[in-house]
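1. sharing a sequence plus its predicted fold:
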Amino acid sequence: MAIEGNVVLADGRNISFAEYGSPDGHPVLYFHGAPSSRLEPLLIGDDVFVRLGLRIIAPDRPGMGRSNFQPHRGFSDWPGDVTALADSLGLHKFSILGNSGGGVYVAACAARIPERLHSAVIVSGAWRMDQSHLLTHLPLVMRMTWLLAKHAPALLRLLLKNMSASVGSDLAQMKDILPQSDYDALERHGRYEAFSYVLREAMRQGSKGPAWDMRLYVHPLDVRLQDIRMPLHVFHGEKDSNVPIAMVREALTDIPSARLTAYQHEAHLSTLCNRFDDIAKALLKG
């Protein structure tokens, strides 16, 4: 079971988080996907984190789970929240791990607070999702989602609300939609049930926070990727249909310190689930 916590920030907002793994392990702040929540590490499991000697601390981003919404925020606001959370937990140095929509939040911290970081790791990370020459690589449903995020945010909120209501239905209905490796990953160990729980928690306060979070990916990033000097470890599946690897390779041209590890047979979720031992090595090594 996760240990839940809450921190009041200087502006009066609450940021909620959940802890997993070994209390005495190497501290890792885990940045969840979009939309998602502090419960996302349930997809991996406490036993894995304990075995690897990790203390995973996963905060809800503003407007998701139990964390208060933050008006007008961008990626560049996140390092301040992270620093405040780490200070409240007595962490001077720590690692950061961002999965999927948590990717640019890792990049923001690597650019803004490198002195606080032992290591920075991105798994299946999204970057700019509105580049027309790359959108053609996305499945139609994903392409439409990002177009709504940019041009019709009210419809995006409705889409997210409907998605939250329908999640948890029979996984078999998604067999023709998901890459085989993602389907196989969700089929194991009750993971689809956990996945459904994670997404419903993301929408606890409604769709406003998750929609705002997704919109950040279809506008110019307010973080200069060129400012990242520390090593940035990036893990990505070549079968990823949510964030095609061509998008990743293009984004990483702006980050000379980035190291890409690509897996030929992994996809969006399966990279996190199946390759976590490799991910942990990067977190621990720095």
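-> That came through fine. Predicted, not measured: the structure shown is a model, and the values here were computed from it. Numbers count the residues shown, from 1 in each chain.

2. C-alpha only now, for contacts and for neighbours.
-> OK.

3. quick check, distance from stretch 87-107 to the centre of its chain.
-> For stretch 87-107, the separation from the chain centroid amounts to 10 Å (computed by CA atoms, centre = their mean, to the nearest Å).

4. how long is it end to end?
-> One end of stretch 87-107 to the other measures 20 Å (CA to CA, to the nearest Å).

5. that stretch: which residues count as buried?
-> 93-107 (16 or more other CA atoms under 10 Å).

6. same check, this time on stretch 269-279
-> L269, S270, T271, L272, C273, N274, R275, F276, I279.

7. roughly how far is it from the heart of the chain?
-> Its chain's average C-alpha position is 13 Å from that of stretch 269-279, according to CA atoms, centre = their mean.

8. take this one as well and set it beside the first:
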Amino acid sequence: MSDHQSEPNQDVSEALQAVVAKAYAAVAEPQSFVPLLNDLIEADAQMGGIGEAADMHFANAEAIFDKVYPLDEADYSSMLTHLETSLECDLAIDSKLRVITVNERVFETGVEAESFAPEWLFDPARIKVEQARLRKAAVGDDRIFLRLFTDPEDEAGRWFSAYRVPYSGVHIIALQAVRLRWDEKSAEAFQRAFALTETEVALTKHLVRGGSTREFAELRGRSVGTVRNQLKALQRKLAINSKEQLLLLYAGFIHSLDPPHEGDMEFEHECNFLYADPQGRLIAWEEHGDPKGKPVLFFHALEGPLFTPQVSEAARAAGLRIIAPWRPFYGETTGEKQGPQSPLLFADRLTDFLDHLGVDKCVALGTQAGTPFLAAFAQKHPERLHRAIAAGPFLPIVDSDDYRFLTTRQRTHFKISRVAPAFARVYMRAMLASMGTGEFYKFVEDYYDSCSRESATVQRPEVVRNFRKAANYVLPRGKMGPGDTMLNWSAQWGGLLEGLGDRLTLLLGDEDANTPTEFARLSAKRFGLSEPVIIEDAGSFLIEDQPEAVFEAVRSAFA
């Protein structure tokens, strides 16, 4: 070794050396990276800035994670956002019908953990039969299908699938609300099973997708009376008495074709839409809402563009077609360059993509870490936009005084991304490893420490399901997508907001922990944007918390 070269740790403070040692040791337990954040901040303060003193070691640790925890071999189906959310269902009960967990978005009142399931849950005429079926399900392998009422005033009820799952050494019953969807393969089996005509199938499909008999009549050029007679004939054929029973029969049929396997809750995801531009670059995308609705280009958060059923239904009800491309390096979407140039490069690719879809102009909607990509598209291609809307956005930290608006833990995360990007990368890699080891919840709890609204949202079963699906789709293809998100989230990207003026609307939840109202107003003034619109009873997951309000704002932007 020449005289001017030094041993790797020679110029590193003792505090930083301790962080480096712990970073290597953390390979055995990825979750142990969480407390290292504070250690690194202390080392940075002692040294007056750590610079690149330990970058080589952090890069080495990241490479070791790649070898020890290969992303393409991990199973993300058991990923948890909270230790107590291992039961991902809408209602879990034991064989004595005592409630273990409950999704309060489905059962808003009257169903409480550690209490017995109330009698009003069941059809009064079938209560003993249905309770007996549930008890039997706790010891059998078959999925059953039954109707439950979601509150004492509910007259229609909802259908649920019930199946046995292991819990604390015993088997209990998990119940999942049936979300109606039209699946062509299952529909063919439905048609064969009941000998339906093409018209009867078309009518069923229209009703399953939320349409009315009047709309079907208009589409077919028939009178409403004719369509109602067709529906009555279909009901007689199926031995049912109403449109609602037709929908429930269809739901029960498709669920009977797809029985669950213990430990397999359908957390795989396959993207059905893929566009290749003339240069061979790929954009994978999702579609939500109304396929014939007004076009909305969606820029997703870190976790991807999958919508929960409630959000997708709100988009459909608002008459919106949500076109949601996976961002660069996510899944099958190819990328060109990570970092600050990524949003601008992707913006230029989206014009051909919209042309491919036959979309001349749209409203652009972004959320959280998707905001830099939203702003880049609004900057580069204003001619393709009616308006850009940032719902629950991340906004750039311009100077040190801006940190006062953030919570303590988020301030720590943000600072480290800037002062020690090499450590931030290995921290991200440890977090990705934890998704496959069952310890991811420790990273989530750390980031959302003292953020009760956000913590509650990421624990919702339907949100956790989408996290798992996105992880199973994205991570086996590599870590560059989340890495690109981190690089752009922590950069000073305020230049992308300058000059947008009233072409960009900021929508904020009144309890947003990432972008508090005061910081949003300061940012709007700083960049010459319109006054932010504040939505009550919502946090930083604004689209999840208040989808109807968000999509009403989007719908109004087309006027």
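-> Received, thanks. Every value quoted in this text rests on a predicted model; they were computed, and no experiment measured them.

9. thinking again about what came up before, redo the buried residues of stretch 269-279 of structure 1 as a markdown table? Include distance to S88 of structure 1 and secondary structure.
-> What follows is the buried residues of stretch 269-279 of structure 1, written out as a markdown table (distance: CA to CA, whole Å; DSSP: H, G, I helix; E, B strand; the rest coil):
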| residue | distance to S88 of structure 1 | secondary structure |
| --- | --- | --- |
| L269 | 31 | helix |
| S270 | 33 | helix |
| T271 | 31 | helix |
| L272 | 28 | helix |
| C273 | 30 | helix |
| N274 | 32 | helix |
| R275 | 31 | coil |
| F276 | 27 | helix |
| I279 | 26 | helix |
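
10. for A251 of structure 1, see how far away the aligned residue in structure 1 for D401 of structure 2 is.
-> Alignment note: D401 of structure 2 maps to H133 in structure 1; criterion TM-score structural alignment. For H133 of structure 1, the distance to A251 of structure 1 equals 13 Å [CA to CA].

11. who has more neighbours, those two?
-> A direct count of neighbours by other CA atoms under 10 Å for H133 of structure 1 and A251 places A251 higher, at 14 against 8.

12. what lines up with that one in structure 2?
-> Matched to structure 2 by TM-score structural alignment, A251 of structure 1 sits across from S523.

13. for the helix or strand containing that match, buried residues please.
-> Following DSSP states H and E, one finds S523 of structure 2 within helix 517-527. Neighbour-count burial for helix 517-527 of structure 2, counted by 16+ other CA under 10 Å, picks out T517, F519, A520, R521, S523, A524, F527.

14. mean shift between that helix and structure 1?
-> When structure 1 is superposed, helix 517-527 of structure 2 averages 2.6 Å from its matched positions, counting by mean CA distance after the TM-score superposition for structure 1.

15. show me what secondary structure element comes after that helix.
-> Downstream of helix 517-527 of structure 2 (by DSSP H and E), the next one is strand 533-535.

16. what's that following strand packed up against?
-> Applying 3 or more CA pairs under 8 Å, 6 or more residues apart in numbering; DSSP states H and E, we find strand 533-535 of structure 2 packed against strand 504-509.

17. quick check: which helices or strands does the strand it packs on pack against?
-> The helices and strands touching strand 504-509 of structure 2, judged by 3+ CA pairs under 8 Å, 6+ apart, are strand 385-393, helix 517-527, strand 533-535.

18. can we see that at 10 Å?
-> strand 362-368, helix 371-380, strand 385-393, helix 517-527, strand 533-535, helix 542-545, helix 547-556 (3 or more CA pairs under 10 Å, 6 or more residues apart in numbering; DSSP states H and E).
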